[in-house]
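# Here is my input; please provide its structure:
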Amino acid sequence: MPALSGFLWLISYWLIGEVVIYFTGLPVSSGVIGMLLLCATLALYGRVPSSIAAAAQPLIALLAMLIMPGVVGVFFIIGELAGQWTAILIALVAGTLLSVVTTLWLLKRLIGQSYDR
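You can find the predicted model right below:
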């Protein structure tokens, strides 16, 4: 039952994200808002409860399948992106580099903290 409880928590945060999007009109996915709120809650809580971890683990294994609909959706709007390839390429390269640098910095910082203890 812990996985069911954790899954209900994940769905609840997604629905809270839906409510926030509905009332604010933000041009952001409700899943993103929900996950940001969940992240903030877990940061305040200080750890991930076992029920949420039990629900999230199978979803992480299916991450590629969860992302696939968005990737397939690009196929249908490819004509609208025809004149934007330079901007898309720059965004992809800059985003990838920024992601790698941020991950390496965080990893170095966290590993450094574990050796200091």
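# drop to CA atoms for contacts and neighbour counts, all remaining ones
Noted.
# Residue 61 and residue 38: what is the separation?
Separation of residue 61 from residue 38 (C-alpha to C-alpha, to the nearest Å) stands at 20 Å.
# who's more crowded, these two?
residue 38 (19 against 10; other C-alpha atoms under 10 Å).
# For the comparison step, fold the sequence that follows:
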Amino acid sequence: MSVLRGFLWLLVFLLLGQATVELFHLPMPSGVIGMLLLTIFFGYRGGMNPDVVHVSQPLIAMLALLIMPGVVEIFFVAGQFADQWIAIVTALIAGTLLSVLSSLLLMRRYLPTSDTPGNPGDE
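I've put the predicted structure just below:
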């Protein structure tokens, strides 16, 4: 029953994402919006639902398989963007750097610090 409740949570937020995209005409995938809403909801609530945690672990293991259709689509539409390669490369570089920077800042903020003597970073 835990798996069913977890999928129901994910489905509800996917549908909320779809409704948000349709309502506000956002140029983003409904799954991304739904996961942002799910993150905001559980962040506000103070923690994850155990059912969602239980059902999401196998999905994370299959993440590459879930992303594959979007990656394959790039090969079919790449010709439409051939004249915009400078903007694409700039967006890729800036996005990668911002992603690494935000990950670093979040890790430094939320990972516990170790105050034990002899730590390599204490010198």
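# what's the TM-score here?
The TM-score (TM-score structural alignment, normalised by the length of structure 1) is 0.90; 115 aligned residues with a C-alpha RMSD of 1.6 Å.
# Where does the top helix by length along structure 2 end up in structure 1?
Secondary structure of structure 2 per DSSP state H: the longest helix is helix 85-110. The aligned range for helix 85-110 of structure 2 in structure 1 is 85-110, by TM-score structural alignment.
# List the contacts of the closest residue to residue 32 of structure 1 other than its chain neighbours.
Among residues not flanking residue 32 of structure 1 along the chain, residue 17 sits closest, at 7.5 Å (C-alpha to C-alpha, 6 or more residues apart in numbering). Counting by C-alpha atoms under 8 Å, 6 or more residues apart in numbering, residue 17 of structure 1 touches 29-34, 37.
# Turn those into TSV, columns for neighbour count, secondary structure and distance to residue 88 of structure 1.
Below are the contacts of residue 17 of structure 1 laid out as TSV (neighbours: other C-alpha atoms under 10 Å; DSSP: H, G, I helix; E, B strand; the rest coil; distance: C-alpha to C-alpha, whole Å):
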residue	neighbour count	secondary structure	distance to residue 88 of structure 1
29	12	coil	20
30	20	helix	24
31	18	helix	23
32	14	helix	21
33	21	helix	24
34	23	helix	27
37	16	helix	29
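# now, among those residues, which is nearest to residue 96 of structure 1?
residue 32 (19.0 Å; C-alpha to C-alpha).
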